[in-house]
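[1] Pasting a predicted model and its sequence here:
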Amino acid sequence: MSGLVSTKVVLALNAGSSSLKFALYEAATLAPLCRGGVTAIKEKDQPAQFSAKGEAAAALSAGAGPAPDIDHEGAARWLIGAIGERLAALPIAAVGHRVVHGGADFDRPVLVTPDILKRLEALSPLAPSHQPHNLAPIRSLLESAPQLPQIACFDTAFHRTQPRLAQLFPLPREFAERGVLRYGFHGLSYQFIAEELRRLGGARAEGRTIVAHLGHGASLCAMRGLESVATTMGFTALDGLMMGTRSGAIDPGLLLHLVMQEGYSPKDVHSLLYERSGLLGVSGISDDLRALEENATPAAEEAMALFAYRAAREIGSLVSALNGLDRLVFTAGVGENSPSTRARICASLGYLGLALDEAANARNALTISAPSSGVETMVVPTNEEAVIAQAAQHLLHAG
């Protein structure tokens, strides 16, 4: 741990379905110290693995790793314990968590109490593939370290600036009155990108922007003045774009057909739409776009083409909500690292005046549009953990 000065730190946790990503920051300055994660949590035939990089990584990795069959609660306890034992000079001042669903009530980060946790658990049916995993580390730490401040940061909060019409479903009014609304997700990522665009400045910084968060989960967000005005995900994180294993938007009549004519149970429909569709379902090969890019089969090609087609079509919808487009930003795993996917999507957007610089796109440059392009097109890496740490620091300073 040579070179590390004794200082309090903020720990940012980002729990996924089978992973627990983390990042350590100095509490006073938010200087990054270390980031990594526990992967393959509760995955069949795969032991959990820990990895880390950064200034504190060597010391944190020294010693026994997590148990092979650890769950999310256990992974959080192990990580907190490892930091306390192996990075004793870096006591944890607070832990920030990504929580996918904040519902209608939570429009900003909050300090978690047992009552707040109960309210967030009640939202789990709205994000069944995410919320329970997000809350597991919080529950564990409330029990094992109740004195440790925990801050919940919500993926839905960024979208609360949307106008009411963008949030409504065309259902009887009683549904909206009891909270059945379009909430939108990936808000921590969109907040980071908005702040980066503000920092980068330029004539189009506050203009009409669409951000494409393309990863295993995927969505689009239309921004005006760097605030959300529309997004592709809705009541749940299943809506909108085609994703790794999720279908995205689908005809509800098809779902009625599966239930009423083919005997599908609700559990069958859930498994189909969340776990067996998207890139995996169409290709029959993989939910990882990198694997499909390496595969020359017609099914892999069709899956990638459909992914791009659905993204370009939804971009057109958001252009209508913005009444034009000044800037398109790609982010997240696929958006940041797949030139071919960006090229496929942009090839359908020439009607907007968008022209791609092929060489810049190939090297994942910051600006990938040609100088003559009517739409500035960019690749901006996201950092959800930085947003979480910033929120935790703010609440700490607020007392």
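    Structure received.
[2] all contacts plus neighbour counts: C-alpha atoms, from now on.
    Noted.
[3] now residue 140, what's its secondary structure?
    helix (DSSP: H, G, I helix; E, B strand; the rest coil).
[4] Count the neighbours of residue 67 for me.
    By other C-alpha atoms under 10 Å, 15 other residues sit near residue 67.
[5] Double-check it against residue 48; I have them as touching.
    Yes: with contacts counted by C-alpha atoms under 8 Å, residue 67 reaches residue 48, the gap being 6.9 Å.
[6] Could you measure from residue 313 over to residue 110?
    As judged by C-alpha to C-alpha, to the nearest Å, residue 313 and residue 110 stand 36 Å apart.
[7] just the strands in the protein please.
    Residue ranges of the strands in the chain, as given by DSSP state E, are 9-15, 20-26, 32-39, 49-54, 92-99, 110-111, 150-154, 208-214, 218-224, 227-231, 327-331, 376-379.
[8] which other helices and strands contact the longest helix anywhere in the chain?
    Ranked by number of residues, the top helix in the chain under DSSP state H is helix 298-322. Contact analysis of helix 298-322 by 3 or more C-alpha pairs under 8 Å, 6 or more residues apart in numbering; DSSP states H and E lists strand 208-214, strand 218-224, strand 227-231, helix 278-283, helix 289-293, helix 339-347 as its packing neighbours.
[9] for comparison:
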Amino acid sequence: MTDAILVLNGGSSSLKFAVFEGRDELPLVLRGNVASLGQHPRLRVEAVGDQPVIERSLGDGPIDIAKAFATVASLLADRDLLHRIGRVGHRVVHGGRDFTEATRLDARAIEALRLLEPLAPIHQRINLEIVALATGLLPHAPQVGCFDTAFHSTRPAVAKTYGLPHTMTEAGIIFYGFHGLSFSHHALKLRGPAG
């Protein structure tokens, strides 16, 4: 059964992960992170249900995002979760002007997102590397990107346009805004159950 959803959020110094049941309420199965990738990396898995907190050193030297992902993949295998994962969600920092909602990350989308690396040179590369690693681990699972810039995409042009020549604006040099997934989450929470 492939009902679970794996969510991945990679950054320059950490890889956060969570697994949810694929039901309406999205019950949490597993959540944690691999942090401090640059020095003294650590795995932390939060307590969920009857599972205890796990904190484990991954050595003294730096590790890259691929090693952090391998640590998460090993944990998922140890918990017998890999065969249950049917979808993978990714936080992607930059969606540019074209990616303004959750999008299936097929080859065409990945290529378009690679072109945005200069706008988020550290995070975009890492985000797309994680997509490739997750696709290799779970080739049957659709990979879906959610974009930090999407939250800001509906702002009026006056709020997105810099005082630059119009040709630069047309070329995509605009204010995109970041951390939009966090803002979106908080906006939903503030709205409350009444909507």
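    Structure's in. What do you need? Computed from a predicted structure; not experimentally measured.
[10] on that earlier part again, which residues in the second structure does the longest helix of the first structure align to?
    Counterpart in the second structure of helix 298-322 of the first structure, with TM-score structural alignment as the criterion, is absent.
[11] in that helix, what counts as buried?
    299-301, 303-304, 306-312, 314-319, 321-322 (16 or more other C-alpha atoms under 10 Å).
[12] Over to stretch 101-116 of the first structure?
    Those would be 101, 102, 103, 106, 107, 109, 110, 111, 112, 113, for stretch 101-116 of the first structure by 16+ other C-alpha under 10 Å.
[13] Next up, the contacts around the residue nearest to residue 108 of the first structure when sequence neighbours are not counted.
    Leaving aside its sequence neighbours, residue 108 of the first structure sits nearest to residue 157 (C-alpha to C-alpha, 6 or more residues apart in numbering; 5.8 Å). Each residue near residue 157 of the first structure by C-alpha atoms under 8 Å, 6 or more residues apart in numbering is listed here: 102, 106, 107, 108, 187.
[14] Show me which of those residues is closest to residue 148 of the first structure.
    Taking C-alpha to C-alpha as the measure, residue 108 is the one of these closest to residue 148 of the first structure, at 19.9 Å.
[15] Compute the distance between the aligned partner of residue 183 of the first structure in the second structure and residue 166 of the second structure, please.
    Superposed on the second structure with TM-score structural alignment, residue 183 of the first structure falls opposite residue 176. With the distance defined as C-alpha to C-alpha, residue 176 of the second structure ends up 16 Å from residue 166 of the second structure.
[16] out of the two, which sits in the more crowded spot?
    Set residue 176 of the second structure next to residue 166 and count neighbours by other C-alpha under 10 Å: residue 176 wins out with 22 against 11.
[17] Enumerate every residue touching that one.
    96, 149, 152, 153, 160 are the contacts of residue 176 of the second structure under C-alpha under 8 Å, 6+ apart.
[18] what do you get if the cut-off is 10 Å, keeping everything else the same?
    By C-alpha atoms under 10 Å, 6 or more residues apart in numbering, the contact set of residue 176 of the second structure is 94-97, 119, 148-153, 155, 159-161.
[19] What residue in the second structure is paired with residue 385 of the first structure?
    Checking TM-score structural alignment: residue 385 of the first structure goes with nothing.
[20] my read: residue 385 of the first structure touches residue 99, true?
    No: if you go by C-alpha atoms under 10 Å, residue 385 of the first structure and residue 99 don't touch, sitting 11.8 Å apart.
[21] list the residues that contact both of these two?
    13, 14, 188.
[22] Determine which residue in the second structure is aligned with the second one, please.
    This points to residue 14 of the first structure. Checking TM-score structural alignment: residue 14 of the first structure goes with residue 9.
[23] Could you check how far that match is from residue 154 of the second structure?
    Taking C-alpha to C-alpha, one finds residue 9 of the second structure at 24 Å from residue 154 of the second structure.
[24] More neighbours: these two, which one.
    Using other C-alpha under 10 Å, the more surrounded residue of residue 9 of the second structure and residue 154 is residue 9, with 18 against 10.
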